[in-house]
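Visitor: Predicted model, plus sequence, below.
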Amino acid sequence: MSKMPRADVTPRPMELVWPSKAGLGSYVSALNRGWARDESRPESGSEERALIEADAALFLASLVDRDAKGPPVTMPDGSQVPRLPGYKCWMWDGEFCGSIDLRWQPGTEALPAYCLGHIGYSVVPWKQRRGYATQALGAMLKRAAGEGLRWVEVTTSPDNFASQKVIEANGGVLVESFITSPSQGSLTKFRYRIDL
């Protein structure tokens, strides 16, 4: 009996890509599997599906908003705050694996109180524990330096040990433990700083 040829099982490397029409189907598939970019608002997944169905091109354009021209940002309590300049990139290994975003205020590293950090990220559950978040954060730090930032803040929950490891692997130093505002759920968070 002859052996069957072995399928190529070499995984593709993960890279950051700009949101695109070509990758939108994979993004929607992740939403359909229950992933939500805004983990503090699980309903954001269905909201994004509705936006994509209404106008996919407009949705994609909204993910890269370097001039903060988009609508206000909805907080976990439903209140709205001004949008900051920023953009989102997709983690991609042949399909969508997560999202990472950068936001800033021009001319300063300071952020308004309602913005918990310069960088936020989320890997879809079925692609976790592959080092994608660590790679993505490292790549986004280079982009942050390119925006003129000298350092960034990244926050995480005290019980999110995986995220803490990602931040520390990229040079993050714990600055403080703090309680978010009531509009953000009055949650305990750790704030890290990463020098660029």
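Guide: Looks like it came in fine.

Visitor: From here on, just use CA atoms for contacts and neighbour counts.
Guide: Will do.

Visitor: can you give me the helices in the protein?
Guide: For the chain, the helices defined by DSSP state H cover 21-32, 44-54, 56-62, 132-146, 161-169.

Visitor: export these to CSV and tack on mean neighbour count and distance to Asp101?
Guide: Shown next, in CSV, are the helices of the chain (neighbours: other CA atoms under 10 Å; distance: least, CA to CA, whole Å):
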stretch, mean neighbour count, distance to Asp101
helix 21-32, 16, 15
helix 44-54, 15, 16
helix 56-62, 15, 12
helix 132-146, 18, 8
helix 161-169, 17, 14
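
Visitor: Distance to Phe96 added to the ones you listed, as JSON lines?
Guide: Below are those laid out as JSON lines (distance: least, CA to CA, whole Å):
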{"stretch": "helix 21-32", "distance to Phe96": "5"}
{"stretch": "helix 44-54", "distance to Phe96": "15"}
{"stretch": "helix 56-62", "distance to Phe96": "14"}
{"stretch": "helix 132-146", "distance to Phe96": "11"}
{"stretch": "helix 161-169", "distance to Phe96": "19"}
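
Visitor: Any idea which of those helices gets closest to Leu196?
Guide: Smallest distance to Leu196 across the helices of the chain (CA to CA): 6.0 Å, for helix 132-146.

Visitor: So what touches that closest one?
Guide: Under the criterion CA atoms under 8 Å, 6 or more residues apart in numbering, residues 14-16, 91, 100-102, 119, 121-123, 151-152, 166-167, 169-170, 196 lie in contact with helix 132-146.

Visitor: Is there a quick PyMOL command that grabs whichever of those residues are buried?
Guide: Restricted to buried positions by 16 or more other CA atoms under 10 Å, the PyMOL selection for the contacts of helix 132-146 reads:
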select buried, resi 14+15+16+91+100+101+102+119+121+122+123+151+152+166+167+170
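
Visitor: before we go on, here's another structure to hold up against the first:
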Amino acid sequence: MPLSLAFPNHALLASYQQALSRGWAGHEQDPDTASRMLAACRAAPDTYLLHFTHCPLPAPGMGPDADNSEPCLPHCHFWISNGDYCGELSLRWPLPGDNLPADCPGHLAWSVVPWQRGHGYACQAVRLLLPRIAHLGLPWLDMAMATRNVASWKTAEHLGATRIATYQTGAEHGHVSAYRYRLMR
């Protein structure tokens, strides 16, 4: 089955829960996170799915929800699938005329479950995303990853992104050495 990107959904929920039951928790490093996520997902699946999309990708010509009283960096999550849940891709973007906040390391982040790695799924997922976000008018996409995350920086380079910085992350990202890559649109 060809790779696809979808908003988190009930069709992939059982496969996602299976990933959690195997201890996978995306970017989280806490070993108890997957079990907490699985318990929350099983207890209230509809509510759990909603937390992924409270700031959904706007349609072309549409801005963020003006009735949203809670300030929110627009973002959305996609699940990567080959028929089964393979991982996720998240996108964050600033409002027109703004930059990403200092604590936001980039526009894009991805994570592929260990048993689905080695197939180029992160790179394929980003390529599937690009036409879907053209209307956002982002001239480039920044992505950041730990310097020790060789697979992610190779993915960024395979996409044609250029390394623009090496920096030390703050406490919110674990005080690690990181690279920032930029993919020009």
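Guide: On my side now, so go ahead. Everything numeric in this text was worked out from a predicted model, so none of it was measured.

Visitor: returning to that earlier point: strands - which of the contacts of helix 132-146 of the first structure land there?
Guide: Among these, the residues falling in strands (DSSP state E) are Glu15, Leu16, Met91, Ile100, Asp101, Leu102, Ile119, Tyr121, Ser122, Val123, Trp151, Val152.

Visitor: Distance check, the last one against Ile119 of the first structure.
Guide: Computed as CA to CA, to the nearest Å, the Val152 of the first structure to Ile119 of the first structure distance reads 8 Å.

Visitor: Now do stretch 39-46 of the second structure: which range of the first structure does it align onto?
Guide: Stretch 39-46 of the second structure lines up with residues 50-57 of the first structure when matched by TM-score structural alignment.

Visitor: and what of stretch 116-132 of the second structure?
Guide: With TM-score structural alignment as the criterion, stretch 116-132 of the second structure aligns to 127-143.

Visitor: what separates that stretch from the chain centre, distance-wise?
Guide: Centre-to-centre, stretch 127-143 of the first structure and its host chain are 10 Å apart (CA atoms, centre = their mean, to the nearest Å).

Visitor: thought Ala25 of the second structure was touching Leu38?
Guide: No. Taking contacts as CA atoms under 8 Å, Ala25 of the second structure lies outside contact range of Leu38: 9.3 Å.

Visitor: Enumerate every residue touching Val166 of the first structure.
Guide: Contacts of Val166 of the first structure by CA under 8 Å, 6+ apart are Ala133, Thr134, Leu137.

Visitor: Tell me which of the residues you listed persist in the second structure.
Guide: Among these, the ones still in contact in the second structure (both residues aligned by TM-score structural alignment, their matches' CA atoms under 8 Å) are Ala133, Thr134.

Visitor: of all the contacts of Val166 of the first structure, which comes closest to Ala110 of the first structure?
Guide: Leu137 (19.5 Å).

Visitor: Check the spacing between the closest one and Ser44 of the first structure real quick.
Guide: Taking CA to CA, one finds Leu137 of the first structure at 23 Å from Ser44 of the first structure.

Visitor: Leu111 of the first structure now?
Guide: For Leu111 of the first structure, the distance to Ser44 of the first structure - CA to CA - is 23 Å.

Visitor: Once you drop chain neighbours, what's closest to Gly160 of the second structure?
Guide: Distances taken as CA to CA, 6 or more residues apart in numbering place Leu183 nearest to Gly160 of the second structure, at 6.5 Å, with adjacent residues excluded.

Visitor: Would you mind finding the match for the one you found in the first structure?
Guide: So, by TM-score structural alignment, Leu183 of the second structure is matched to Ile194.

Visitor: doesn't Gly171 make contact with that match?
Guide: Yes. Counting by CA under 8 Å, Ile194 of the first structure does reach Gly171; the two are 5.8 Å apart.

Visitor: out of those two, which sits in the busier spot?
Guide: Neighbours per residue (other CA atoms under 10 Å) separate Ile194 of the first structure from Gly171, with Ile194 holding more: 18 against 15.

Visitor: For that one, give me its contacts.
Guide: Contact analysis of Ile194 of the first structure by CA under 8 Å, 6+ apart lists Trp151, Val152, Glu153, Val154, Asn170, Gly171, Gly172, Val173.

Visitor: got a list of what the third one touches?
Guide: It refers to Glu153 of the first structure. So Glu153 of the first structure contacts Leu116, Gly117, His118, Ile119, Arg191, Tyr192, Arg193, Ile194 (CA under 8 Å, 6+ apart).

Visitor: who's in contact with the third one?
Guide: Okay, so that is His118 of the first structure. Asp101, Leu102, Arg103, Trp104, Leu111, Val152, Glu153, Val154.

Visitor: ok, back up a step: do you know which of the helices of the first structure lies nearest Pro82 of the first structure?
Guide: Per CA to CA, nearest to Pro82 of the first structure of the helices of the first structure: helix 56-62, 14.5 Å.

Visitor: Which elements pack onto the closest one?
Guide: helix 21-32, helix 44-54 (3 or more CA pairs under 8 Å, 6 or more residues apart in numbering; DSSP states H and E).

Visitor: Give me the distance between it and the centre of its chain.
Guide: 17 Å.

Visitor: Stretch 186-196 of the first structure too?
Guide: 15 Å.
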